[in-house]
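Visitor: Need coordinates for the below:
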Amino acid sequence: NSFCTLLGGAMDSDDEFDEMMVEMVASDASTRLASLEGPIGPVTAELLRTVAKLAHVELPKAPQSQSAVSSRNCVVCGRSDRAQKLRKSGPKCDPWCIGQPSSKKETVIEEMKFIKRETNDKGQEVINGLVLERKLGKGAFGNVMLARAATGQEYAVKILSKSRLRKLGAISKVQAEIEILKKLQHPHVMRVYAVFDDPSQDNLFLVSEYLKNGESYRLKEDGTGDPPLSPDRLKKFAFGIARGLQYIHARGVAHRDIKPENILLDADDKAKLADFGVSDDSDRAFTQSTEGSPAFFPPEEFLGLPVSGVRHDLWAFGVTLYCMAFGRLPFFSLDRQDLANQVTEGRLSFPPDADEELVDLLRHMLDRDPERRATVEFVLTHPFLRGLRSIKGRPEIASPVDFSTCTFSAPQCNCRAALSLSEFCAPDVAVTHELVQGGDYSISIYRRST
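Guide: Purely as a prediction, here's the structure:
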């Protein structure tokens, strides 16, 4: 079975590819390829190389979980270096693998049941090969530390006190968070790589992606916040959050605590969903839980009605987007009952000079009726996000798209790769949006029909 990422809306009117979108494709591709058994064929590898070249980006290397910290696997063919195959420039692999082995070693974290504690010559604590360098912050159940591997790669490590978790009855909640995060791999979702158990000190160490730029937006206790984001940055964050939600919802996960402080930014200013501490399986369609942050609750939470996790997320996403756009919460009161009245009565207002398309989008996202509330697909196809591309699903363009021939015209493109696309899409098979949700994929590149 061939691997597939659907590359939707790849071309703009000037026949140039959207770099951010292609980077997302490349990241998604490398992560999925790393889980395949056995080598892939040269045609697939050539196509993926072409995708990377079109936007002048390097295909990122996906972290592996089956090797020790010092070992490496080829990100494409999966071959291990354990049998004396290591070399200074990287692991050997088949000649058609994506790119050449990198001179920069990728740190791989092995999930261990036991902790190996050391102290380096600088007096810093070392946990399973990770140097705990400095404190990043403090959460409800412990500290968050910046950790560095021998290769220089940085991680965020949550040190969770199990005794405190037990006292607060939160052990199961944290375990649920870990299980949820470990199975999520998407450019707009924070990665969790491993968890270490430390029985001697009754701690858990949660090793995750280090998102260097922190919170996407900061709110104050009075309901106001940082200055509003620029329109371009607002759209970029909205697109990223929507893509992250689309991904987790498709996998039966609802976040249930979407708010600016849980949308973190990496070094490239890319928004990522984080802190799934109150997430649940969205296939359990309705709950009557009131977990999360009241200022981001939908009306049904205050009314004690059954709550869909997915629709809860879309409401909270709308509140988050409103904050980023206008510098304040749409509903705010220190009195919970007054806040509930504002939300349930729909006391929503906008600045007189607000962008009309943004206002329309927010009115749909903050619809009091959960049945009428915007879906994530509605958000991604709304005119406010016109011009931003989705890497999976329908192309974000108004004109028809040619699925049948799967050919395209771009001067940067490798012709051999373009011609070989027909090997992945039989003439009698329609490549549609439904295929994205089906699970058996092949690489396809859309082109704008003339």
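
Visitor: C-alpha from now on. contacts and neighbour counts both.
Guide: Will do.

Visitor: If we go by neighbour counts, what in the helix ranked longest in the chain is buried?
Guide: The longest helix of the chain (DSSP state H) is helix 231-250. By neighbour count with 16 or more other Cα atoms under 10 Å, helix 231-250 contains the buried residues 234-249.

Visitor: tell me which of the residues you listed is nearest to Ala45?
Guide: In terms of Cα to Cα, no member of those lies closer to Ala45 than Tyr247, at 24.7 Å.

Visitor: who's in contact with the closest one?
Guide: Tyr247 makes contact with His186 under the criterion Cα atoms under 8 Å, 6 or more residues apart in numbering.

Visitor: Could you report the distance from it to Tyr210?
Guide: To Tyr210, Tyr247 is 20 Å away according to Cα to Cα, to the nearest Å.

Visitor: residue ranges for the helices of the stretch 351-450 of the chain, please.
Guide: For the stretch 351-450 of the chain, applying DSSP state H, counting those that start in this stretch gives helices covering 356-365, 376-380, 415-419, 433-436.

Visitor: right, I mislabeled it, should have said the stretch 201-350 of the chain
Guide: Going by DSSP H, counting those that start in this stretch, the stretch 201-350 of the chain shows helices at 231-250, 299-302, 309-326, 336-345.

Visitor: Tabulate these (CSV), appending distance to His433.
Guide: As requested, the helices of the stretch 201-350 of the chain are exported to CSV (distance: least, Cα to Cα, whole Å):
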stretch, distance to His433
helix 231-250, 13
helix 299-302, 32
helix 309-326, 20
helix 336-345, 35
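
Visitor: Give me whichever of the helices of the stretch 351-450 of the chain is most buried.
Guide: When you average the neighbours per residue for each of the helices of the stretch 351-450 of the chain (mean count of other Cα atoms under 10 Å), helix 376-380 leads with a mean of 19.

Visitor: Run through who's touching it.
Guide: Looking at helix 376-380 with Cα under 8 Å, 6+ apart, the contacting residues turn out to be Phe239, Ala242, Arg243, Leu245, Gln246, Leu314, Leu361, Leu385, Ser390.

Visitor: I'd like the structure of this one too, to check against the first:
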Amino acid sequence: MISTSSSQKKNLQSLLATNLKKLTITPPPNNDFEFAEVFGPLTPQQQHHHPNPTQSPSSTSSPSAFLGDPQVIHTRSHSYVGPSPRYTLSSSPPFQIQEIQETETENEAEAEAEEEEAKTKFGPEDFEIMRVVGKGAFGKVFLVRRNGRNDEEGDGDGIFAMKVMRKDTIIKKNHVDYMKAERNILTKVVHPFIVQLRYSFQTKSKLYLILDFVNGGHLFFHLYRQGIFSEDQARFYTAEIVSAVSHLHKCGIVHRDLKPENILVDADGHVMLTDFGLAKEIDESSRSNSMCGTTEYMAPEILQSKGHNKDADWWSIGILLYEMLTGQPPFTHANRQKLHQRIIQEKVKLPPFLSTEAHSLLKGLLQKEPSRRLGSSPSGGDEIKKHKWFRSINWKKLEAREIQPKFKPDVSGKDCTANFDQCWTTMPADDSPASTPTAGAHFEGYTYVAPNPWLSSK
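Guide: Prediction:
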């Protein structure tokens, strides 16, 4: 029995081996799986054929994934809110956004967590909207009163300016970096002639900056109502502006958009510098190649794309001073290209009715070569403060706000808006809805509360 069983097993094994040799497998047609179907899409690092290894596949054909340079303002608007409509000349982006799904999901979760945390601090519901006082490319500025729901400082009647900016518009215009820079710079700067940031927060669709409300209106408003300023009045305003800009430069910040529309006058008659939407942190040895600013106030080196630094602000102050003393900037033209040529090539024509000291200061500030411009030396703003046109200014008293302005705006109270253009103040005072951007990671870390602002001011 045992021998028969062994013989049968050998015969079966031999038959099986013979049949296996004849066996062939035909693959089914068109049913192969793609690599991506099994393991997911290739990462940017795996795509060696990709022209830019740092770029995600989804952004290869999307120019909107790039953040361009800040842009040039050609339509001036005296707005609390920031830049007027602009256009971009530069085609070289400083960096690009990588849209990686997992990272976005994590960042969205972080942004939502920050939003939840902000609700325990401050949010739009903590402020009662009273009136519109400005409008710009990204949103509006409202006069608001803080309500008592979150009244830790005991100042529930506090009057503020609430700058509201739409995230979708900021992202579409590639200004994410500049809006973040504005908030970051304002948290670092404290100066008697610079508007103070009190809070910043965000919702899913908007950014909010809560600033001190300066109720005397814009310098633009008073200049165009008076026509021109006397040298004494212009000297006082220019001195306070020079003081503020000198402080910015010492903090490594260039403003880059100095003009009457971005300077407010408070109830006591002092000027307050505002709108840091184009400001940039830059060290002494660096230069920026961005084409930005308001055309009439842009330094020649910006228009020529030679690279610029803090010296560009001193040029803008020269233009601003010229406008205060004469009623208009020194270089104007309806044609943009001809305006550029005038700024780069033409000499400044100084009116004979100005003092020789004013002539001297304007010539120094409006030097087309930055290295020859007044304020370009290592002493910076101190060089300008020592100019003979400012001989009558006691800078210590000025910066302590001890010099009494000769002109004070007609203000009836902390919430007075009589010195703001009626084109804004007659607008419906509502924070209208806005669409929520699909990517929520752009504005991480935006929330801010100033440290004990009222206690420190006493």
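
Visitor: hmm, back to that, of the helices of the stretch 351-450 of structure 1, which is nearest Lys135 of structure 1?
Guide: Going by Cα to Cα, the one of the helices of the stretch 351-450 of structure 1 nearest Lys135 of structure 1 is helix 376-380, 35.8 Å.

Visitor: how about the helices of the stretch 51-200 of structure 2, start to end?
Guide: Per DSSP H, counting those that start in this stretch, the stretch 51-200 of structure 2 carries helices over the ranges 101-119, 167-172, 176-188.

Visitor: sorry, back to before: nearest approach to Leu265 of structure 1 belongs to which of the helices of the stretch 351-450 of structure 1?
Guide: Nearest of those (Cα to Cα): helix 376-380, 19.9 Å.

Visitor: quick one: Val141 of structure 2 and Leu197 of structure 2, what's the gap?
Guide: As defined by Cα to Cα, Val141 of structure 2 lies at a distance of 14 Å from Leu197 of structure 2.

Visitor: again with Lys385 of structure 2
Guide: 27 Å.

Visitor: again, but for Glu116 of structure 2
Guide: For Glu116 of structure 2 relative to Leu197 of structure 2 (Cα to Cα), the value is 21 Å.

Visitor: Between these two, which is the more surrounded one?
Guide: For Glu116 of structure 2 and Leu197, the more surrounded residue by other Cα atoms under 10 Å is Leu197, and the numbers stand at 23 against 12.

Visitor: mind checking what the more buried one lines up with in structure 1?
Guide: The pairwise alignment with structure 1 assigns Leu197 of structure 2 to Val192, based on TM-score structural alignment.

Visitor: now Lys396 of structure 2
Guide: Checking TM-score structural alignment: Lys396 of structure 2 goes with Ile391.

Visitor: tally of neighbours for that match?
Guide: Residues near Ile391 of structure 1, counting by other Cα under 10 Å, number 23.

Visitor: and if you look at Lys173 of structure 1?
Guide: As a burial measure, Lys173 of structure 1 scores 15 neighbours (other Cα under 10 Å).

Visitor: now for it: what does it line up with in structure 2?
Guide: By TM-score structural alignment, Lys173 of structure 1 lines up with Tyr178.

Visitor: how near is its match to Leu278 of structure 2?
Guide: 6 Å.

Visitor: Repeat that for Val245 of structure 2.
Guide: For Val245 of structure 2, the distance to Leu278 of structure 2 - Cα to Cα - is 14 Å.

Visitor: Off-centre distance for stretch 329-339 of structure 2?
Guide: Stretch 329-339 of structure 2 sits 26 Å away from the centroid of its parent chain (Cα atoms, centre = their mean, to the nearest Å).

Visitor: Same question for stretch 245-256 of structure 2.
Guide: Counting by Cα atoms, centre = their mean, stretch 245-256 of structure 2 is centred 15 Å from the centre of its parent chain.

Visitor: just to revisit the earlier point, rebuild the helices of the stretch 51-200 of structure 2 as JSON lines, extending it with distance to Glu346 of structure 2.
Guide: Listed next are the helices of the stretch 51-200 of structure 2 as JSON lines, based on distance: least, Cα to Cα, whole Å:
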{"stretch": "helix 101-119", "distance to Glu346 of structure 2": "51"}
{"stretch": "helix 167-172", "distance to Glu346 of structure 2": "36"}
{"stretch": "helix 176-188", "distance to Glu346 of structure 2": "32"}
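
Visitor: between the ones you listed, which one is nearest to Arg146 of structure 2?
Guide: Of the helices of the stretch 51-200 of structure 2, nearest to Arg146 of structure 2 by Cα to Cα is helix 101-119, at 14.6 Å.
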